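Next one to model:
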Amino acid sequence: MSKKITYDELMGQIAEAAVNYQQAETQRNSLRRELNVLYKTYFTAYGHPYPDEPRKRIDPEDDRFSGVLRFTDAAFQRWLAARYLTTSTKRKMRTLIQRLERVL
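Take a look at the predicted model:
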């Protein structure tokens, strides 16, 4: 049987989880900005596949976007990993907060 956690220990865990979440979110946002810069760089150099259309989204199913997808793949994978980390740290923080709510 596990030892019951004290209020102070739980608050410490929540604080640590909140800091981890904020750091993960900051990193994710930074990587998103990097990705957007790479998109802009690519489209400035090679042109947009649909220059006369106001579309903003990149369609991974459209072959015309294959060049930009290859160019940004490494940055996109880093952003995906950061998004996963942000989601998991947020979930951990919420779980700890719910645990605190049950104690109060």
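
Every contact and neighbour count from this point should use C-alpha atoms.
OK.

Can you tell me the SS state at residue 101?
helix (DSSP: H, G, I helix; E, B strand; the rest coil).

tell me how far the host helix or strand of residue 19 is from the chain's mean position?
In this assignment (DSSP states H and E), residue 19 forms part of helix 7-46. Offset of helix 7-46 from its chain centre (C-alpha atoms, centre = their mean, to the nearest Å): 6 Å.

one more to put side by side:
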Amino acid sequence: MSGSISVTLELSGGAELMFANTRLHTLEIPADLTLQSFLLYLADEKMTDKRRDLFIQGDTVRPGMLVLINDADWELEGEGEYVIQDRDVIHLISSLHGG
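Here you go, the predicted structure:
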């Protein structure tokens, strides 16, 4: 499949601070993109805070970052191998808090 699809990215728990302090993003992305590729794309192209290590560790999100696909834990969907579908809602929630 070629072309692009539309996805909604929702950020909360402090994750929005890395993306221009904006909680809701509607993005056009290439069709057939895996969640892992999407997360790396976000880190490289969409983060306004260029401290990539706050978001990505290795080739996935840092521990403490919850990832939901259409309100389901990404572990139930195959984690990074999940192929994003048109109109999916990806929710990233930071569970890391200062103290």
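
Work out the TM-score between the chains.
Superposed pair, TM-score by TM-score structural alignment, normalised by the length of the second structure: 0.26. Supporting alignment: 46 aligned residues with a C-alpha RMSD of 4.6 Å.

list the helices and strands the helix holding residue 19 of the first structure packs on?
If you count contacts as 3 or more C-alpha pairs under 8 Å, 6 or more residues apart in numbering; DSSP states H and E, helix 7-46 of the first structure packs onto helix 66-103.

helices or strands up against the helix it packs on?
Looks like helix 66-103 of the first structure contacts helix 7-46 (3+ C-alpha pairs under 8 Å, 6+ apart).

how far away is the residue nearest to residue 100 of the first structure when sequence neighbours are not counted from residue 93 of the first structure?
Nearest residue to residue 100 of the first structure, sequence neighbours excluded (C-alpha to C-alpha, 6 or more residues apart in numbering): residue 10, at 7.1 Å. Separation of residue 10 of the first structure from residue 93 of the first structure (C-alpha to C-alpha, to the nearest Å): 11 Å.

Look at these two and report which has more neighbours.
Per other C-alpha atoms under 10 Å, whichever of residue 10 of the first structure and residue 93 has more neighbours is residue 93, with 21 against 16.

Cross-check the contact I'm expecting between that one and residue 17.
Yes: assessed by C-alpha atoms under 8 Å, residue 93 of the first structure is found in contact with residue 17 at 5.1 Å.
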